[in-house]
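1. quick one: sequence and predicted model below, then my questions.
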Amino acid sequence: MTERRPYPSDLSDARWELIEPVLTDWRAERRSRALNIGRPPKHDLRTILDAILYVDRTGVQWRYLPHDFPPWETVYGYSAKWEKDGVFAQLSGLLRSLLREHEGRNAEPSACLIDAQSVKTSTSVPATSQGTDAGKKIVGRKRSIVTDTLGLLLAGARAPGRTPAVTPFDAVVCRGRQGGVARAGAGVCRPSAGRTEGSRRAGGGMRPWRPPGTLARRRCWPGAGG
């Protein structure tokens, strides 16, 4: 079979080297659970991921995936399994940690920023999936994000209208060097300088902090759609 020409969305060798162990371990673990029964995998994991990145980058429907990739049903199946098994979240956390260390930060953030935004939807969107934000006079959905202070995404959610999109944020906490914890919904938080080591006040050790522009920059990244 002729080797396909690369697309701009394809992974570079250096990027693939970073994430290849995660995907290889995932495939090996699934094969072990199946007792290695059945046909061996036919498609290369890197090609599968390149196909997923192509769809993500171009926005084409799965059925319109170019023929030089594996069948769209196969690619979609891998994408759904990786989403269900938390592989994408694992890769996101890995790359975020590497980037933070490259910037001279700790791998895990000690502060997070939480914000929400009301987004208009089209008239073809089902009414059950949207609502009305009376304060901003917007009919659509509310989307929320949690980032670190570099603007790197920690979590995201969307909900109809004025409904707070907090479900994924229940597990997102900001942990200070002294062990302080502030739950999502606190707005912006960072460790309090007055917190003494060994203190165990529930939910304490955090104070409001507003670094300029971080969330504003992060807001430019999502698409315009709800």
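-> On my side now, so go ahead.

2. C-alpha from now on. contacts and neighbour counts both.
-> OK.

3. and for stretch 87-95, what's in contact with it?
-> Residues outside stretch 87-95 that contact it (C-alpha atoms under 8 Å, 6 or more residues apart in numbering) are 19, 22, 23, 26, 82, 83, 154.

4. looking at those residues, which are in helices?
-> 19, 22, 23, 26, 82, 83 (DSSP state H).

5. ok, now how distant is the nearest residue to the last one once chain neighbours are set aside from residue 95?
-> Leaving aside its chain neighbours, residue 83 sits nearest to residue 89 (7.8 Å; criterion: C-alpha to C-alpha, 6 or more residues apart in numbering). Computed with C-alpha to C-alpha, to the nearest Å, the distance linking residue 89 and residue 95 is 10 Å.

6. would you agree the residue nearest to residue 83 falls within a helix?
-> Yes: counting by DSSP: H, G, I helix; E, B strand; the rest coil, residue 89 is part of a helix.

7. before we move on, which element is residue 174 in?
-> For residue 174, the host element (DSSP states H and E) is strand 173-175.

8. one step back: what is the neighbour count of the residue nearest to residue 83?
-> 14 (other C-alpha atoms under 10 Å).

9. okay, one more to line up with it:
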Amino acid sequence: MTGYIIDLLNEKYEQFNAPGFIPNDPISIPHKFTVKQDIEIMGFLAATLAWGQRITIINKCNELIDLMDGAPYDFIRNHQDTDLKRFLSFKHRTFNTTDTLYFIEFFKDFYKKHTSLEEAFAGGITPLSVDTKAALENFRKVFFSLEDFPARTRKHIATPAKNSSCKRINMFLRWMVRKDNKGVDFGIWNKISPAQLVCPCDLHVERVARKLGLISRPKADWQTAIELTGNLKLIDPNDPVKYDFALFGLGVEGYM
């Protein structure tokens, strides 16, 4: 890796990891809240719905917030079955009413037993884990642990076990885990280390990373995400995923 590439990534990380990044990105959705559980719930929903145009993603997430009376955690805990009728028309691409209602059911059941969604991931990871593979696999088992889960909803929760790049969940974990003073990522979880995070490999990131020689695999899968993260660790082994900002930003700018 050349000094030019390292300097470019560091420059663009500083440029895009700033409050000005927030308003036009799905991370703006959890930033509407201060309660940890609200941040987790809407962060996870925003990450799950994060495909397509960013303005559409943000609008659909705001629709969900409105459907939950502006207080997701309170709604999750205290809604009545009759309150769920309002979600019957909610849809974003292939994410439909069935999926929405199961997400709500899962959250309601989970938060009866736990105070943080972090627990659903932390069961699969230790301080010795080199990455979040086991955490993601554990989360999927927990998420679909309710007896009546709809089979169709499984496609919305990616897993390394199927060699998915897991780009949306990796993005969500970046939001929750990374700690700095820039004001973009939240850093409210402590059982996963920033050094264990895997870089989200969306279209912008993948395209730029290939042109910079950070990816050699032919398609974006879990091993591609691991390859990219491994190369980013050569620059910063303690916080490699901070360069997600740089790669995404370069893609949006049309730099490459």
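-> Right, received. Where do you want to start? Keep in mind that this is a model prediction, so the values were computed, not measured.

10. what TM-score do we get after superposing?
-> Superposed pair, TM-score by TM-score structural alignment, normalised by the length of the first structure: 0.26. Supporting alignment: 94 aligned residues with a C-alpha RMSD of 5.2 Å.

11. of the contacts of stretch 87-95 of the first structure, closest to residue 140 of the first structure?
-> For these, the minimum distance to residue 140 of the first structure (C-alpha to C-alpha) is 23.5 Å, reached by residue 154.

12. hmm, that closest one is touching residue 147, no?
-> Yes: when contacts are counted by C-alpha atoms under 8 Å, residue 154 of the first structure is listed as touching residue 147 (5.0 Å).

13. just the buried residues of the strand holding residue 174 of the first structure, please?
-> Residues of strand 173-175 of the first structure classed as buried: 173, 174, 175 (neighbour count, 16 or more other C-alpha atoms under 10 Å).

14. so residue 42 of the second structure is in contact with residue 73, correct?
-> No: here residue 42 of the second structure does not reach residue 73: they are 9.0 Å apart, not a contact under C-alpha under 8 Å.

15. who has more neighbours out of those two?
-> Neighbour comparison, residue 42 of the second structure and residue 73: the larger count goes to residue 42, with 26 against 21 (by other C-alpha under 10 Å).

16. just the element for the more buried one, please.
-> Take DSSP H and E as the rule and residue 42 of the second structure turns out to sit in helix 36-48.

17. same question, residue 243 of the second structure
-> Going by DSSP H and E, residue 243 of the second structure is in helix 243-253.

18. which elements pack onto that helix?
-> helix 3-16, helix 203-211 (3 or more C-alpha pairs under 8 Å, 6 or more residues apart in numbering; DSSP states H and E).

19. between those, which one is nearest to residue 107 of the second structure?
-> helix 203-211 (29.4 Å).

20. ok and that closest one relative to helix 243-253, angle-wise?
-> Inter-element angle recorded for helix 203-211 of the second structure and helix 243-253: 100 degrees (by axes from the mean of the first three to the mean of the last three C-alpha atoms, to 10 degrees).

21. now helix 203-211 of the second structure: buried residues?
-> 204, 205, 206, 207, 208, 209.

22. can you add distance to residue 137 of the second structure and give those back as TSV?
-> As requested, the buried residues of helix 203-211 of the second structure are exported to TSV (distance: C-alpha to C-alpha, whole Å):
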residue	distance to residue 137 of the second structure
204	25
205	23
206	23
207	27
208	28
209	26
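
23. tell me the one of those residues nearest residue 5 of the second structure?
-> Nearest member of the buried residues of helix 203-211 of the second structure to residue 5 of the second structure, counting by C-alpha to C-alpha, is residue 209, at 10.4 Å.

24. the closest one contacts residue 247, doesn't it?
-> Yes: counting by C-alpha under 8 Å, residue 247 is a contact partner of residue 209 of the second structure at 6.8 Å.

25. residue 65 of the second structure: neighbour count?
-> 17.

26. and the gap between it and residue 37 of the second structure?
-> 14 Å.

27. counting neighbours, what do you get for residue 169 of the second structure?
-> Neighbours around residue 169 of the second structure, by other C-alpha under 10 Å: 20.

28. and the residue lying closest to it once chain neighbours are set aside, how many neighbours?
-> If the residues on either side of it in the chain are set aside, residue 169 of the second structure comes closest to residue 47, at 6.7 Å by C-alpha to C-alpha, 6+ apart. Using other C-alpha under 10 Å, residue 47 of the second structure has 23 other residues around it.

29. do the same with residue 98 of the second structure
-> 16.

30. that one sits in which helix or strand?
-> With DSSP H and E as criterion, residue 98 of the second structure is part of helix 97-113.

31. do the same with residue 95 of the first structure
-> Applying DSSP H and E, one finds residue 95 of the first structure within helix 87-102.

32. buried set for that helix?
-> Buried residues in helix 87-102 of the first structure (16+ other C-alpha under 10 Å): 87, 88, 91, 92, 93, 95, 96, 97, 98, 99, 100.

33. PyMOL command to pick out the buried ones of the ones in helices among the contacts of stretch 87-95 of the first structure?
-> To isolate the buried members of those in PyMOL, using 16+ other C-alpha under 10 Å:
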select buried, resi 19+23+82
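
34. ok, residue 14 of the second structure - contacts?
-> Shown in contact with residue 14 of the second structure (C-alpha under 8 Å, 6+ apart): residue 246.

35. got the angle between the helix holding residue 42 of the second structure and helix 97-113?
-> 150 degrees.

36. helix 36-48 of the second structure: what's the following helix or strand?
-> Assigned by DSSP H and E, the successor of helix 36-48 of the second structure is helix 54-67.
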